[in-house]
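Enquirer: Predicted model follows, preceded by the sequence.
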Amino acid sequence: MITVFGSANMDLAAYVGRAPKLGETVTGRDFRTVPGGKGANQAIAAARAGAPVTFLGAVGDDAFGAEMRDTLAGAGVDVGLLRRAPGVSGIAHIVVDDEGGNSIIVVPGANGTVTGPTAAERDVIAASQALLLQLELPMPAVTAAARAAREAGVPVILTPAPAQPLPGALLDAVTLLLPNEHEAAGITGAADPGAALDKLLERVEEAVITLGSQGALYGSRAGERLHVPAVPVKAVDTTAAGDTFAGALAVARAEGRPAADALRFAAAAAALSVRREGASTSMPLRAEIDAEIG
């Protein structure tokens, strides 16, 4: 079982030919509300990739909260411990251009009420094969969940996004750090991904730096280094590519796949996701990923 401790947001997505500049108004061609949030996205991605998944977090007592709970459950994610907080759910305002690029504003809502895992949630974490974390919950909550997993001997995979300073107490509990190249540069001060990878491995046991169309770099303190190319694809919407990669990677690792195979599995899942619009709606099923790998 994989556990995700993280955010659930309703994505309010506007599709435009090009994103507006500051002070500019442009006319969009479409608008959609799609359940998302980095935590919920990773949970759905992992479930669709073939793993039993439990999601821990909070939604509001509004209509968005009910819809997000139903969406997670409909994807096969266990939401038995998903909290219902008074007030509004988290939302993400997303602008997607015709090149598939995006810009996002997140308003935490109910996510901001999560201060750490409850006793019941700690029990679920301790029984997991992996814990997936992101940074859309308050940092003390993320750190507490990571430490609970570490104390139970459960591997911790952290996507350090949205980018922000990472406390030592959190990094000390992380097994695998999964930044994109911009986040890796921000964390380490090294613009070159290879140099950034070396610096990350001074803090964590393993790291993967995703490089968009250039694939991904993997390294471990044991000395293993890999570059896995991306699957060539014409991107329609990259909104959930990183979360899809993270969820699929967690599944592959839980299945005991070697690093190279796990990364290829994750890259195939991410490539499938960017061919479709939306976040949770774009994530591929296990059969699709297996077919993409061949």
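Expert: Structure received.
Enquirer: From now on I want contacts and neighbour counts done on CA atoms only, so please keep to that.
Expert: OK.
Enquirer: Would you indicate which residues of stretch 187-206 are buried?
Expert: Within stretch 187-206, the residues that qualify as buried are 187, 190, 193-194, 196-201, 203-206, counting by 16 or more other C-alpha atoms under 10 Å.
Enquirer: contacting residues around that stretch?
Expert: 165-166, 171-172, 174-177, 181, 184-185, 207-209, 217-221 (C-alpha atoms under 8 Å, 6 or more residues apart in numbering).
Enquirer: now swap in stretch 147-166 and tell me
Expert: Contacts of stretch 147-166 (C-alpha under 8 Å, 6+ apart): 122, 125-126, 128-136, 146, 169-170, 173-179, 183, 186-187, 246, 250.
Enquirer: List the buried residues of that stretch.
Expert: Under the neighbour-count criterion of 16+ other C-alpha under 10 Å, stretch 147-166 has 147-150, 153-161, 163 buried.
Enquirer: Below is an additional structure, to be compared with the one above:
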Amino acid sequence: MTGIAVLGSTNMDLVAYVARAPQPGETVTGREFRTVPGGKGANQAVAAARAGADVMMIGAVGDDAYGAQLRSGLEHAGVDTDLLHTAEGPSGTAHIVVDDSGGNAIVVIPGANGTVTSLGPGEMAAIAGADLLLLQLELPLSAVLEGARVAHAQGVRTILTPSPVQPLPDQLFDTIDLLIPNEHEAAALSGHVEPHAAADALLRQVPEVVITLGAKGCLYASRGTEKIHFPAPEVTAVDTTGAGDTFVGTLAVALGEGRSVPEALAWASSAAALCVQKPGASTSMPYRSEIDAA
């Protein structure tokens, strides 16, 4: 079984469903509100666990009621939470507005995630013993960089989702094996809006790139090979929250199992397509049997 360490955020998603998102200064009436376990790190951990990996979550929750719920949700999904620490104060939260087209706007409050500024011996050992490390940018950059350095030194394949996007140091790029931005993040990091040009620029910093393009699928590029554009399955989206994390988590499992890039992209795209057809983030992520049957 593929062993995946996830160094990342754990949030409670506070989700409001509306016909359309409000403009600045405007108030709209929503039709539903839900609290759903989330956070990019936790979402990727759940996606990978449901897809069949042995997953260790590294991060922190608060000592509030949300923290207990978040830990319980991860454990229910089969994720090991021994290195998910409890910090004083509130857990991280994400305030999400989902409109009738399935689009979303998100404000993240780090909470306990902001306390993860460095790694201890246990965290380093877990990363060193994994087959792959998944990283995002909802933890302090110092911890992300430290985790990537440990993985790189031990030959652990490292995948970074650069979200929320921010300028990144060369020291981090130098330790990343696969970068998975969406098209907006790719443009911000590369200075190129067009995905092919963005991929070319990013390949000067990392060996492999997958740019996710929403309903248009994804673009894979690696040094010295032809790019692959992989179309997304045609489905009716209900809620796109968590689709990118589902894609990353399941792609990591497929790559860890030694599948070819086209096969891995197809499998991850099927998982993301299943995710967007249900509301919520972690709650909408498919199980391995569902992905295989898609």
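Expert: That came through fine. Bear in mind the structure is a predicted one, so any value in this text is a computation, not a measurement.
Enquirer: Return the subset of the contacts of stretch 187-206 of the first structure lying in strands.
Expert: Among the contacts of stretch 187-206 of the first structure, DSSP state E puts L176, L177, A207, V208, I209, L217, Y218, G219, S220 in strands.
Enquirer: okay, now the third one: neighbour count?
Expert: Counted with other C-alpha atoms under 10 Å, the neighbours of A207 of the first structure add up to 28.
Enquirer: Now do the same for G109 of the first structure: its match in the second structure.
Expert: Structural alignment (TM-score structural alignment) places G109 of the first structure against G111 in the second structure.
Enquirer: List the contacts of K38 of the first structure.
Expert: Here K38 of the first structure is in contact with G6, S7, A8, N9, Q134, E136, D243 (C-alpha under 8 Å, 6+ apart).
Enquirer: And G256 of the second structure, how close does it get to V156 of the second structure?
Expert: 11 Å (C-alpha to C-alpha, to the nearest Å).
Enquirer: Mind listing the shared neighbours of those two?
Expert: D131, L132.
Enquirer: I'd like the buried residues of stretch 147-166 of the first structure written out as TSV, with secondary structure and distance to G87 of the first structure added.
Expert: Formatted as TSV, these follow (DSSP: H, G, I helix; E, B strand; the rest coil; distance: C-alpha to C-alpha, whole Å):
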residue	secondary structure	distance to G87 of the first structure
R147	helix	29
A148	helix	28
A149	helix	29
R150	helix	32
G153	coil	36
V154	coil	33
P155	coil	33
V156	strand	30
I157	strand	30
L158	strand	28
T159	coil	27
P160	coil	27
A161	coil	25
A163	coil	26
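Enquirer: before we move on, back to that, hmm, which of the contacts of stretch 187-206 of the first structure are the buried ones?
Expert: Buried among the contacts of stretch 187-206 of the first structure by 16+ other C-alpha under 10 Å: 171, 174-177, 181, 184-185, 207-209, 217-220.
Enquirer: so can I have a markdown table of the buried residues of stretch 147-166 of the first structure showing distance to L81 of the first structure?
Expert: Listed next are these as a markdown table, based on distance: C-alpha to C-alpha, whole Å:
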| residue | distance to L81 of the first structure |
| --- | --- |
| R147 | 19 |
| A148 | 17 |
| A149 | 17 |
| R150 | 21 |
| G153 | 22 |
| V154 | 19 |
| P155 | 21 |
| V156 | 20 |
| I157 | 21 |
| L158 | 21 |
| T159 | 22 |
| P160 | 24 |
| A161 | 24 |
| A163 | 27 |
